[in-house]
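Asker: structure, please.
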Amino acid sequence: MTYGYCRISTKQQSIERQIRNIKAAYPDAEIIEEAFTGTKIERPAFDDMINSAKELKDSGEDVTIVFDSVSRMSRNAEDGYNLYQDLYNRGINLVFLKEHHIDTDTYKGAMRNQLAMTGEDTDLIFQGINAYLLRLAAKQIKLAFEQAQKEVDDLHQRTKEGIQTAKLNGKQIGQKQGAKLTTQKSVAAKKFILKNSRTFNGSLDDKECIEYLKIAPNTFYKYKKELRAEQQ
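Answerer: Okay, here's the model as predicted:
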């Protein structure tokens, strides 16, 4: 089974380029599309794909996941590297069209190309060389994810500077006071609260809801207030 994961940060962006690149290299890939930022936890299509890939691999099927670039997998260096290692250890193949040097096949090559032991004193040297080669391969993977995260950090910094400049020039930034913002995340959270919170005849208390949704308490209570108002 071959998956091709394509992600854009907003639904206004075009995802066609990623699909075209993956299909050119893997015509039979099942394309998974998503419009979420790579620094956010909530990526339901991605999570479903990963879970399906693990189940298929556990059943004995070969599984490959193809990304146009490493940033499509994750823009958080630590999370991306940990997920890479988890999938690699499970035997799931990862392919990055723009960074083939960190494909899992490349990493496997570093493992296979270790120097053979001879039973002589020189084995101490060989062991050191093998350990160095493996650490070098792992470092290349980490660097790729760190670079993806740096791109996000740089973008956030440029955005922050742009907002500061706009404010100094007297421009309106963000919503006007009293305006209500509706996002896909807020809709999903409010739906969960309405169904599960004890306030609305569910079974979970406030703390349990907050922990499940992974949102700030202030945000949670704001959603509850809005839900009460909507029911009046």
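
Asker: contacts and neighbour counts: CA atoms only from here.
Answerer: Fine.

Asker: and the residue nearest the centre of the chain, how close does it get to residue 97?
Answerer: Centroid-nearest residue in the chain, with C-alpha atoms, centre = their mean: residue 74, separated by 3.7 Å. The gap separating residue 74 from residue 97 is 15 Å, by C-alpha to C-alpha, to the nearest Å.

Asker: please provide the structure for the following sequence as well, for comparison with the first:
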Amino acid sequence: MTVMIFGYVRVSTKEQNEAHQLDAMQELGIEGRNLYVDKASGKDTDRPKYLALKASVRPGDTVVFESITRLSRSMTDVKKEYEWFVENGVLLRFINEPMLDTKTDEQGVIERAMTEIILTLLAAFAEKEREEIKRRQREGIESAKKRGKHLGRPKRSFATMSSDERQTFIFEYDAWKTSKQTAVQTFERLEIPKATFYKIVKEYENINAINK
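Answerer: So this is what the prediction gives:
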């Protein structure tokens, strides 16, 4: 049976900046069909693409993450999910934390213990960082409310996108235009409605036409 290499990418719905993670996966030669992308919080592992990934992997396959934080920001979940992959014979690779990569050969007792210690520490830092992000968000919202600032989300358009969001849109747009994926796959990966997707496409193409 042929073993596969999968890539998992996760960003929060507010950050929308998965472009650099996708670039890292492509540099490793991971095919687009083997990439699973979630735009969801790392507070738990109840994410559609992550669950689909777990249902797809087989013993001997490899799953690549940019960082342990892309797996989860919950210390309990990180350890539980890490063990799930190990117990099911799936190899793990972490681009930013290669010391946590699993291997085909059996680890010694000391090496295994060291891996568990490092995993626990990094997972704890990830959970602490998430708590700090939540705290800063709460403080920002409260500060905005005191100033009477409107907190509603602006209408989606290419003009209102952040730099990272634009890079992600262009990446997915190019994949669609070069027939690497369908329009449906594209706006689903971008997590925007069909009508909004085509509106942004038209806006983007008009900008390109003007700049030519």
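
Asker: the residue nearest to the centre of structure 1 contacts residue 36, correct?
Answerer: No: counting by C-alpha atoms under 8 Å, residue 74 of structure 1 sits too far from residue 36 to count as a contact (11.1 Å).

Asker: contacting residues for residue 25 of structure 1?
Answerer: For residue 25 of structure 1, the contact set (C-alpha atoms under 8 Å, 6 or more residues apart in numbering) is empty.

Asker: and the one 10 residues further on, by the same measure?
Answerer: With contact set as C-alpha under 8 Å, 6+ apart, residue 35 of structure 1 has these partners: 7, 8, 9, 10, 11.

Asker: before we move on, the earlier item: gap between the residue nearest to the centre of structure 1 and residue 5 of structure 1?
Answerer: 11 Å.

Asker: what does residue 106 of structure 1 give?
Answerer: From residue 106 of structure 1 to residue 5 of structure 1 the distance is 20 Å (C-alpha to C-alpha).

Asker: let's see which of the contacts of residue 35 of structure 1 end up in strands.
Answerer: 7, 8 (DSSP state E).

Asker: next, the buried residues of the lengthiest helix in structure 2.
Answerer: Taking DSSP state H as the assignment, the helix of structure 2 that covers the most residues is helix 109-147. Under the neighbour-count criterion of 16 or more other C-alpha atoms under 10 Å, helix 109-147 of structure 2 has 115, 119, 120, 122, 123, 124, 125, 126, 127, 130 buried.

Asker: circling back: neighbour count for residue 106 and residue 5 of structure 1, which is higher?
Answerer: Higher neighbour count among residue 106 of structure 1 and residue 5: residue 5, with 24 against 15, using other C-alpha atoms under 10 Å.

Asker: the more buried one: what secondary structure?
Answerer: Secondary structure state of residue 5 of structure 1, per DSSP: H, G, I helix; E, B strand; the rest coil, is strand.

Asker: return the residue of structure 2 aligned against it.
Answerer: Using TM-score structural alignment, the partner of residue 5 of structure 1 in structure 2 is residue 8.

Asker: please tell me how far the nearest residue to residue 42 of structure 1 once chain neighbours are set aside sits from residue 174 of structure 1.
Answerer: Sequence neighbours aside, residue 36 is the residue nearest to residue 42 of structure 1 in space, at 7.7 Å (criterion: C-alpha to C-alpha, 6 or more residues apart in numbering). Per C-alpha to C-alpha, residue 36 of structure 1 is found 20 Å from residue 174 of structure 1.

Asker: what about those two, which has more around it?
Answerer: Comparing residue 36 of structure 1 with residue 174 by other C-alpha under 10 Å, the one with more neighbours is residue 36, at 18 against 8.

Asker: alignment lookup: that one to structure 2.
Answerer: Using TM-score structural alignment as the criterion, residue 36 of structure 1 maps onto residue 40 of structure 2.

Asker: in this structure its match contacts residue 13, no?
Answerer: Yes: using C-alpha under 8 Å, residue 40 of structure 2 is in contact with residue 13, at 5.4 Å.

Asker: residue 48 of structure 1 sits in which helix or strand?
Answerer: Secondary-structure assignment from DSSP states H and E places residue 48 of structure 1 in helix 44-58.

Asker: please enumerate residues in contact with that helix?
Answerer: For helix 44-58 of structure 1, contacts defined as C-alpha under 8 Å, 6+ apart pick out 3, 5, 32, 33, 34, 62, 63, 87, 90, 91, 92.

Asker: if we can go back for a sec, touching, the residue nearest to residue 42 of structure 1 and residue 12? I think so.
Answerer: No: Residue 36 of structure 1 is beyond contact range of residue 12, at 11.3 Å (criterion: C-alpha under 8 Å).
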